[in-house]
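Participant: Below is the sequence, then the predicted model.
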Amino acid sequence: MDKILFNGVIKSIDDKDNVYEAVGIKDGIIEFLGTNEEASQISAKEKIDLRGRLVLPGFMDTHLHMLYYSILKDNVDLRDCTSVEAIIEKGKNFAESNVPSRGWLLGNGWNQNNFEQEKRLLTKADLDKISTDYPVFYSRVCEHTAAVNSLGLKKVLSMPEAKELESYIDKEAGILYESACMLPSKIMSEISIEAAKEYVVKGVKDLNKCGITTIHSADFLGLQANRWQEVLRIFQELEAEGRLNVRIYEQCMFLDKENLKDFFNRGYKTGDGSPMVKIGPLKLILDGSLGGRTAAMKEPYADDPTTKGLLNFGYEELLGIVDRAYENGFQLAIHGIGDKAIEMIIDAYEVMDKKYSVKDRRNGVVHAQFTNKELLRRMKEGNVLALIQPIFIDDDMKVAEQRVGKERMEAVYAWKTMRDMGIHTAGGSDAPVASFEVLKNIHCAVNSQNLKSQPVGGWQPNEKLSLDEAVRLFTIDSAYASFEEQEKGSLEIGKYADMVVLDKNIYEINNEDIINTSVEMTVLNGNIVYEK
């Protein structure tokens, strides 16, 4: 063996829920599972005493934006701001000591729901107080709403694409919604390939620190809309250099129809690639977010009856794109938060499943937050995956009932209901929208509480998951979402040696203490890529 890890509690997460004391690794593959006594009889280049710690399969995140997360680390972090004034002050201080990134002053993470007084969206008037010399672009935490200053708005409106997206731009306030939020990135100065590679390496280090060994990541728009091939090149070069310490299942997302057409014409399909970098599903964003009231609902918002949210495209356009995806051998993962959007997604899947006689496409609804019993029934029948983010309740519990009304809260964030019905669910974070710390996600799923462990007893107690269900969300169930359950997601002989070691056995402590557990070690392909 190359390595033997012994004297541990090695929870396999296999079908029989086997627990072992030792695991042996050869050439990045699990070759042995058994007792300490059995392990003592096997020769190995390296033996590691786990000192009784818990070992789980490497964690997976089925939806995030890793490259974008990494790039944002150089921007103004506005998550802790509790007022418009605080945002302005933080922006001024940042501008005094930092050269504008890519020609713009950039910030992200503001959330009007966290403002202590007036809970309103940022406007160009606010951002003009930060700078009138540089364009300013500050995206909301959900990334579905953003504000620009007057100069930034002028630059956006001068773009040919702005005319097509007029309905998503509030010219008076300087607020961009949905697809319009992506316009500024098209006119920012470019990030070089080498700089982007270093961003990826830094981001992956953060992932490894959280025990993550696989990500389903939407990165094609992380640079500029037409540079998706360069993003693939970045990952492939880092893999060849031995510097890519996470497996990537790329959720292929495009802003321009021509780029999507080019992608299809080049013959890519889901599953292409290597064990480290694979083409995943076609990723579409159909509606917006709950906090920004842009999630597409069937009924008006309770706290703003003038709106039902926004759709990025109509049903016929959606159906056309889904048709092309099926024709070209693609799985799909479509962002749907509101019940209207989710219904449209399921409608499109059903039509295309029938047209192409599909049996195991494993298409998904990303988020699937506002459902109902009929939508869930149809998801089960069509084997539509729910790619959920338990950590979203940390923010959404503040506003969910306010947004939709008490009577519509019956089937929201319905994780337990989904699993009991047999709907395949898999866990993610949507980072940088929320933290990809898996143990925080597990805490939210098991306790139905925010990151301050409130409310007592749980927010949606009937939708709490068991600890085993929550762990499976981020291991074997995530592997199922990429057709890789035979290769990873559980600790079994013949599978990849991807593992995480925790400082506490979360199966032996109170559920309330899960949030205080940390990662001690992360192993990818049998190599230690993080050690506390």
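Facilitator: Looks like it came in fine.
Participant: switch to C-alpha atoms for all contacts and neighbour counts from now on
Facilitator: Will do.
Participant: Helices along the stretch 301-450 of the chain, start to end?
Facilitator: Here the stretch 301-450 of the chain has its helices, by DSSP state H, counting those that start in this stretch, at 315-327, 339-356, 373-381, 393-396, 400-404, 415-421, 438-447.
Participant: Got another one to weigh against that:
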Amino acid sequence: MRKLLLLAFQKRIVLISYVIIALVVLSCTTEKKQTGTLLIHGGPIYTMDSLNPVVEAVVTLDNKILFSGSLENAEKLKGPETQVIDLEGKTMTPGLIEGHGHFMGLGYNELNLDLINTKSFQEIIDAVADAVQKAQPGEWITGRGWHQSKWDQLPENSVLGFPTHEALSAISPDNPVYLRHASGHAGFANAKAMELAGLQLMGTENMDALSVEGGEVIVDDLGLPTGVFNERAMTLITKHIPENTPEKDIQAFELAVAACHRNGITGFHDAGIGRETIALYDKMKAQGKMGIRMYAMLTGWDKELLNEWYKKGPNVDPEHLFTIRSIKLNCDGALGSRGAWLLEPYSDRPDHFGHETLPMEFVKETSLKGLEHGFQVCSHAIGDRANREILDRYEAAFKEKPQMVNDNRFRIEHAQHLHPDDIPRFAELGVIPAMQAVHLSSDRPWAIDRLGEKRIKEGAYMWQALLKSGIPVVNGTDVPVEPLNPIASFYASVTRKTLEGNPEGGYEPAQKMTREQALRSYTLDAAYGAFEEGIKGSITEGKLADFTIFDQDLMTVPEETLLDTQVEMTIFNGQVVYSKPVE
């Protein structure tokens, strides 16, 4: 009897076990299958992921990449609510990153006079005359974008290759005018603006007021100001221009976000912001308007601001929308205004070497504090001397605090003209060059006049030499110095031609980037320049869902039609934020 009871008990245990197993299997089979939010397929998808460089399809889940690979496997993640985007032969890449620009300058360029495409001094006069008609009495007229080296010809009255103020003053006698050079390193003022700044146009009794360390007031044969203020001398005028209103700041911000989306830009390295801009960005993020991944550099002009941030340390945003972990130092000027700091004098002005606009002692001090407090240091340098001096200060700081040197990724912004001896030092020190390829297209035709053939060929726009040395290059446009258009900078990267397609074969063609290198410089390498390669820059599972879709294949389209490429769609944070209007 006992044996029968034991046998019955064992059968019951087995039966219960089968029931449990069946329930588990049933639970697994009825569990809801994970499905994506968005499925994209139907055209070449360049991932910038070396393990999976080109894929058929991408699936996102909310704001992250869920899958990147074959369409067959992607379809398995498709559910009834999954949105499908058929590329219809168009091309997708990771979301593009503007590696060096000025975000509020971009927005304000759309509000103020945009002179970037002017081809003559008369066009500028005409634009200001039109603005005068619309302005209130006494209202300041401001703009940006003129560049005397891009004009068809200089006006008859010119000094050191710059125009003089008389024509500008004649068409705007009652409205002060200040027009910033395309480079941002010089400005042009009319008589009314100089009068409000307290600069007498008659007599030389106040000439001491025209002397500014780290800058220059261009004067005529009589010693009178021509209206052109170079580098730090610009503050003689700019400190008298009324500050922008909060309402106008918000308007400029929103215009800049929209401009980024139109151009396929999902990330932006903002090269130098102050406390007012930080407050604005915080406000925009809190209101859900930060439609761009902002990587901001603190302006080095405000020492109090830097000291405040040294105490609290970097702010790496867990939402990856507004991060502050770097410092921007402006160490020399621009080549166009002859402000770039050179080892040898300018070929077209033999008594002039450019300007050291920030003491090198401060570069060393900031480098040490950057190491101590976890901040990346990003120094503007265009001339070969500025680049050398900054590399020297970085190296000295690294040697002084070797225990704190650990993937600091210090940068030099522009790194435009280098002495050959300094090219390998970037890789040796781990210093990232953030270079804007489109500057070659704009500047190279006249840059040879400033530097001469030898310096141009041995050290100007040395992209391939730097890449081969083992350091990545971060690309961009320096907007609003150049238009935000990344296609133009991509074209310059791979052709080294002007945007008109000259010269045949490109300038110094050995320094061209390959198309893959150029795309990396706008995606994965740009992300690396901001310590963000783990979350963006490639179409890799787990990274953020930021994509740019083009109407043709950047990697294969013939060179002569490359500039015709247009952005069809921009996807930011897993959402379509821009679609090209149907014509």
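Facilitator: Perfect, thanks for sending it. Keep in mind it's a predicted model, so treat the numbers as computed, not measured.
Participant: that older thread, want to try a markdown table for the helices of the stretch 301-450 of the first structure, with mean neighbour count and distance to Asn245 of the first structure as columns?
Facilitator: Below are these laid out as a markdown table (neighbours: other CA atoms under 10 Å; distance: least, CA to CA, whole Å):
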| stretch | mean neighbour count | distance to Asn245 of the first structure |
| --- | --- | --- |
| helix 315-327 | 16 | 30 |
| helix 339-356 | 19 | 34 |
| helix 373-381 | 17 | 34 |
| helix 393-396 | 18 | 29 |
| helix 400-404 | 18 | 37 |
| helix 415-421 | 18 | 30 |
| helix 438-447 | 27 | 17 |
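Participant: Mind putting those helices into a markdown table with distance to Gly273 of the first structure?
Facilitator: Output for the helices of the stretch 301-450 of the first structure, formatted as a markdown table (distance: least, CA to CA, whole Å):
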| stretch | distance to Gly273 of the first structure |
| --- | --- |
| helix 315-327 | 18 |
| helix 339-356 | 24 |
| helix 373-381 | 29 |
| helix 393-396 | 35 |
| helix 400-404 | 40 |
| helix 415-421 | 31 |
| helix 438-447 | 26 |
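Participant: so which of these comes closest to Glu85 of the first structure?
Facilitator: Ranking the helices of the stretch 301-450 of the first structure by their distance to Glu85 of the first structure (criterion: CA to CA) puts helix 393-396 first, at 21.2 Å.
Participant: Return the mean post-superposition distance for the closest one against the second structure.
Facilitator: Compared with the second structure after the fit, helix 393-396 of the first structure shows a mean deviation of 1.4 Å (mean CA distance after the TM-score superposition for the first structure).
Participant: ok, the corresponding residue of the first structure for Glu88 of the second structure - how many residues close by?
Facilitator: Correspondence of Glu88 of the second structure to the first structure, assessed by TM-score structural alignment: Arg51. As a burial measure, Arg51 of the first structure scores 12 neighbours (other CA atoms under 10 Å).
Participant: Checking my notes, Arg51 of the first structure in a strand, right?
Facilitator: No: under the criterion used here (DSSP: H, G, I helix; E, B strand; the rest coil), Arg51 of the first structure is coil, not part of a strand.
Participant: What separation is there between the residue nearest to it when sequence neighbours are not counted and Glu143 of the first structure?
Facilitator: Counting by CA to CA, 6 or more residues apart in numbering, Asn7 is the residue found nearest to Arg51 of the first structure once chain neighbours are left out, at 5.8 Å. Look at Asn7 of the first structure and Glu143 of the first structure: by CA to CA, to the nearest Å, they are 45 Å apart.
Participant: that older thread, correct me if wrong: the residue nearest to Arg51 of the first structure contacts Val23.
Facilitator: No: between Asn7 of the first structure and Val23 there is no contact under CA atoms under 8 Å: 9.5 Å.
Participant: Of these two, give the one with the bigger neighbour count.
Facilitator: Under the criterion of other CA under 10 Å, the comparison of Asn7 of the first structure against Val23 puts Val23 first, with 26 against 21.
Participant: Return the residue of the second structure aligned against the more buried one.
Facilitator: Alignment note (TM-score structural alignment): Val23 of the first structure maps to Val58 of the second structure.
Participant: and what of His144 of the first structure?
Facilitator: Residue pairing (TM-score structural alignment): His144 of the first structure is matched to His185 of the second structure.
Participant: which residue packs closest to that match, ignoring adjacent ones?
Facilitator: Glu231 (5.0 Å).
Participant: what about the helices in the stretch 51-200 of the second structure?
Facilitator: Under DSSP H, counting those that start in this stretch, the stretch 51-200 of the second structure gives helices at 71-75, 103-109, 121-134, 166-171, 191-196.
Participant: Return the most buried member of those helices.
Facilitator: helix 103-109 (a mean of 24; mean count of other CA atoms under 10 Å).
Participant: That one vs the first structure, mean deviation?
Facilitator: When the first structure is overlaid, helix 103-109 of the second structure sits 1.2 Å from its aligned residues on average, using mean CA distance after the TM-score superposition for the first structure.
Participant: Which residue numbers in the first structure does that helix align to?
Facilitator: Residue span in the first structure matched to helix 103-109 of the second structure, by TM-score structural alignment: 66-72.
Participant: what residues does the matching stretch touch?
Facilitator: Around stretch 66-72 of the first structure, the neighbours that count as contacts under CA atoms under 8 Å, 6 or more residues apart in numbering are 107-108, 196, 199-200, 202-204, 217-219, 222-223, 431-432.
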